[in-house]
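Novice: fold the following.
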Amino acid sequence: MAEKKVTFIIEGMHCGHCASAIAEGLKKLKGVKGADVLFTTGKAKVSYDPDSVKVDDMTKTIKSLGYEVKGIKE
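Specialist: Below you'll find the model as predicted:
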């Protein structure tokens, strides 16, 4: 299946380190092709293979790092 993109609206990021931690956590998931996370916008834009990883898996990863997902735009 073709690569898809999703944007997460995240609460709790305060600095570049927060954004880096989320990006690295997402990139460790099999099927995540890229993650662009900016604390200034509070958003994570992720490209992924929907056959390998689900949006719910990415949401759980973000939450496990201590951040809240306030919205998802597919």
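Novice: alpha carbons only for contacts and neighbour counts from here, please
Specialist: Will do.
Novice: list the buried residues for the helix of greatest length in the chain?
Specialist: When the chain is parsed with DSSP state H, its longest helix is helix 16-27. Within helix 16-27, the residues scored as buried using 16 or more other CA atoms under 10 Å are 18-20, 22-23, 25-27.
Novice: one more: stretch 35-43?
Specialist: Buried residues in stretch 35-43 (16+ other CA under 10 Å): 35-39, 42-43.
Novice: let's compare: structure for the following, please.
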Amino acid sequence: MKFLLLLVLFVSSGFAQQTSVFEVKGMHCPLCTTAVKKAIKKLDGVEKVSARLNTKKVTVVHDEKVTIDSILKAIKTTSYTGTLLLK
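Specialist: The predicted model follows:
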């Protein structure tokens, strides 16, 4: 019984979701936000990405496998630079 409880706790902790918010200056049209979202969505462990053109903010829901650095690198592939605002 204890083993089963520990197993359930271990498995469920491996799927914890995190939300990170980035500022991506320079996005000026819907194609910009689409490019940034597509680049981030390619990362394994990203659950959801939303980008708001009017605020220049990108929100990423991801598991703990995804690092902030990997998200910033994905943003950089689109010729934009991201800044972490909230983790």
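Novice: ok, residues contacting the longest helix of structure 1?
Specialist: With contacts defined as CA atoms under 8 Å, 6 or more residues apart in numbering, helix 16-27 of structure 1 is touched by 13, 32-39, 44, 58, 61-62, 65.
Novice: quick one on the thing from earlier: filter the buried residues of stretch 35-43 of structure 1 down to just the ones in strands.
Specialist: 35-38, 43 (DSSP state E).
Novice: which residue in structure 1 aligns with residue 55 of structure 2?
Specialist: Under the alignment (TM-score structural alignment), residue 55 of structure 2 pairs with residue 41 of structure 1.
Novice: start and end of stretch 42-58 of structure 1, how far apart?
Specialist: 16 Å (CA to CA, to the nearest Å).
Novice: what's the lengthiest strand in structure 2 aligned against in structure 1?
Specialist: Secondary structure of structure 2 per DSSP E: the longest strand is strand 17-25. Following TM-score structural alignment, the aligned partner range for strand 17-25 of structure 2 in structure 1 is 3-11.
Novice: in the matching stretch, which residues are buried?
Specialist: 5, 7-11.
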